[in-house]
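# A predicted structure for the sequence below; I have some questions about it.
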Amino acid sequence: METLKIGDVVLVHAYKHNGAIYRSWDAAIVLELNSDYLVLVNEDVTVTELNGRKWKTNEPAIWIFNRKNWSNIICMFKETGLNYYCNIASPFIMEGKTIKYIDYDLDIKVFSDGAYKILDLKEFNRNRIMWKYSQDIINMIWSEVDNLKNQIKNKAFIFSHDRAEAFWDQYLEWKENNQK
């Protein structure tokens, strides 16, 4: 982390519990880094799936990687409003300019009105059996789901639309100052 600075472009690699990479993002811009979290910006990023399929992100997004929590959160600026996609995942590690984490299947989709939906429960149950997730990992996963539900309910940290929009404004200011 000591070598990262605001404006750096990093790769993001998501792995499954068995160690196989299953998705990668080719470019994200470092917006903020501190002792608690790392903030990235995605705009028109190419995503590559395990099967080689490539696609581009549809909307600009702020991506929060917490250092201690078992999740990362994507704040998507959609035409219909600000939506969030919470990946239940291991805390991230950095290798060079690549962010790496293990995706533990469960996701929480949060709509602009604060309603949310837990996704991929069947995938989680299938993978926890197939890859023999330890009870400690299972406990961490469900603890993080509860933590996120509480943050969503209380509009804490990034789930405050104002906070997410402030990060976006910070990015636009940085972008304007660095394109000269």
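Perfect, thanks for sending it. Residues are numbered from 1 along each chain as shown.
# Going by C-alpha atoms from here, please, whenever you check contacts or count neighbours.
Will do.
# This protein: helices as residue ranges?
Per DSSP state H, the chain carries helices over the ranges 121-130, 135-154, 161-178.
# Relative to K56, tell me which of those wins on proximity.
helix 161-178 (19.4 Å; CA to CA).
# Identify all contacting residues around that closest one.
Outside helix 161-178, the residues that touch it by CA atoms under 8 Å, 6 or more residues apart in numbering are 31, 41, 62, 75, 82, 155, 157-158.
# before we move on, the earlier item: could you dump the helices of the chain into TSV and include mean neighbour count?
Output for these, formatted as TSV (neighbours: other CA atoms under 10 Å):
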stretch	mean neighbour count
helix 121-130	14
helix 135-154	15
helix 161-178	14
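# give me every residue that touches V10.
V10 neighbours (CA under 8 Å, 6+ apart): 26-30, 97-99.
# who wins for neighbours among the residues you listed?
A28 (25 neighbours; other CA atoms under 10 Å).
# Out of the contacts of V10, which is nearest to A115?
A115 lies nearest to A28 out of the contacts of V10, by CA to CA, at 27.5 Å.
# Report the contact partners of that closest one.
A28 sits next to 9-12, 40-43, 45 when contact means CA under 8 Å, 6+ apart.
# Just the ones in strands from those residues, please.
9-12, 40-42 (DSSP state E).
# isn't Q151 right next to F157, touching?
Yes. Assessed by CA atoms under 8 Å, Q151 is found in contact with F157 at 7.4 Å.
# okay, pairing it with this:
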Amino acid sequence: MYLPKEKEIIQIKSYKHNGKLHRTWKKTVVLKSTENIIIGGNDHTLVVEADGRKWVTREPSICYFHSDYWFNVISMIREDGIYHYCNLGTPFAVDEQALKYIDYDLDIKVFPDGRFHLLDEGEYEQHRRQMKYPDSIDRILKTNVDVLSHWILDKKGPFSPDYIDIWYEKYKEYR
């Protein structure tokens, strides 16, 4: 299995269940790379949507991907605190072109004070019908919403108090 090296610049590509490209983040610096976890950092990186629209991220972020969980976490470092945007999607796959995952619409937004909200349930239900998500995927995603909620409440992994400090310092060193 290919693994990017620390300090390597990679792209992140999200796809939809039907195999169509959804979104591409053009440049992310690899901060940690193992068979189970990839942590990256980026700031003001170009993002290209499937329809060709382009935009640039506004703040530094630390990205957490795990090979065993059906979610990833983007931790955005803003003036008023850390916001986490959690995408429910497949565990990552990586090759020489990019880190890749399938985005399954559901998201959890975590605010600096620890409050969090499940987002895009309507979009999920619509896409579930349109793209015929199997019941097994639905069960996996609902289980991972629960796992993610517990991680947030327990301040585990990317939600732990020291996580951003450690990885943002490493990002500043590498960029």
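Ah, there it is. Quick caveat: nothing in here was measured; it's all calculated off a predicted structure.
# Any idea what the TM-score is?
TM-score for the superposed chains, counting by TM-score structural alignment, normalised by the length of structure 2: 0.96, backed by 175 aligned residues with a CA RMSD of 1.2 Å.
# Make a PyMOL selection of whichever of the ones in strands among the contacts of A28 of structure 1 turn out to be buried.
Burial among those is assessed by 16 or more other CA atoms under 10 Å; the matching PyMOL selection reads:
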select buried, resi 9+10+11+12+40+41+42
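# Closest one of the ones in strands among the contacts of A28 of structure 1 to I141 of structure 1?
V12 (20.8 Å).
# mind putting the contacts of V10 of structure 1 in TSV, distance to K117 of structure 1 included?
Shown next, in TSV, are these (distance: CA to CA, whole Å):
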residue	distance to K117 of structure 1
D26	28
A27	28
A28	26
I29	28
V30	29
K97	32
T98	30
I99	26
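# follow-up on the earlier one: any of the contacts of helix 161-178 of structure 1 buried? List them.
For these, a burial check counting by 16+ other CA under 10 Å picks out 31, 41, 62, 75, 82, 155, 158.
# got TSV for those, with distance to Y116 of structure 1 too?
Output for these, formatted as TSV (distance: CA to CA, whole Å):
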residue	distance to Y116 of structure 1
L31	27
V41	23
I62	18
C75	13
L82	13
K155	12
I158	15
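# Now for the contacts of V10 of structure 1: which two are most distant?
D26 and V30 (13.1 Å).
# ok, E35 of structure 2 - contacts?
By CA under 8 Å, 6+ apart, the neighbours of E35 of structure 2 are 3, 67.
# distance of it from T24 of structure 2?
As judged by CA to CA, to the nearest Å, E35 of structure 2 and T24 of structure 2 stand 22 Å apart.
# do you know how far the spatially most central residue of structure 2 is from R129 of structure 2?
Centroid check for structure 2 by CA atoms, centre = their mean gives N72 as the closest residue, at 3.4 Å. According to CA to CA, N72 of structure 2 stands 23 Å off from R129 of structure 2.
# do the same with R115 of structure 2
Distance from R115 of structure 2 to R129 of structure 2, by CA to CA: 30 Å.
# Am I right that A50 of structure 2 is in contact with W25?
No. Applying CA under 8 Å as the test, A50 of structure 2 and W25 come out as separate, 11.4 Å apart.
# Name the residue in those two with the higher neighbour count.
W25 (22 against 14).
# Now that one: closest residue in space that isn't a chain neighbour?
Closest residue to W25 of structure 2 in three dimensions, ignoring its sequence neighbours and counting by CA to CA, 6 or more residues apart in numbering: V47, at 4.5 Å.
# The one you found: what's it in contact with?
23-26, 54-57.
# Pull out the buried residues from stretch 16-23 of structure 2.
Neighbour-count burial for stretch 16-23 of structure 2 [16+ other CA under 10 Å]: 16-17, 21-23.
# now, which of those sits nearest D135 of structure 2?
Once CA to CA is applied, the member of the buried residues of stretch 16-23 of structure 2 that ends up nearest D135 of structure 2 is H17, at 13.3 Å.
# tally of neighbours for the closest residue in space to R23 of structure 2 that isn't next to it in sequence?
Excluding the flanking residues, the one nearest R23 of structure 2 by CA to CA, 6+ apart is E49, at 4.5 Å. For E49 of structure 2, the neighbour count with other CA under 10 Å is 15.
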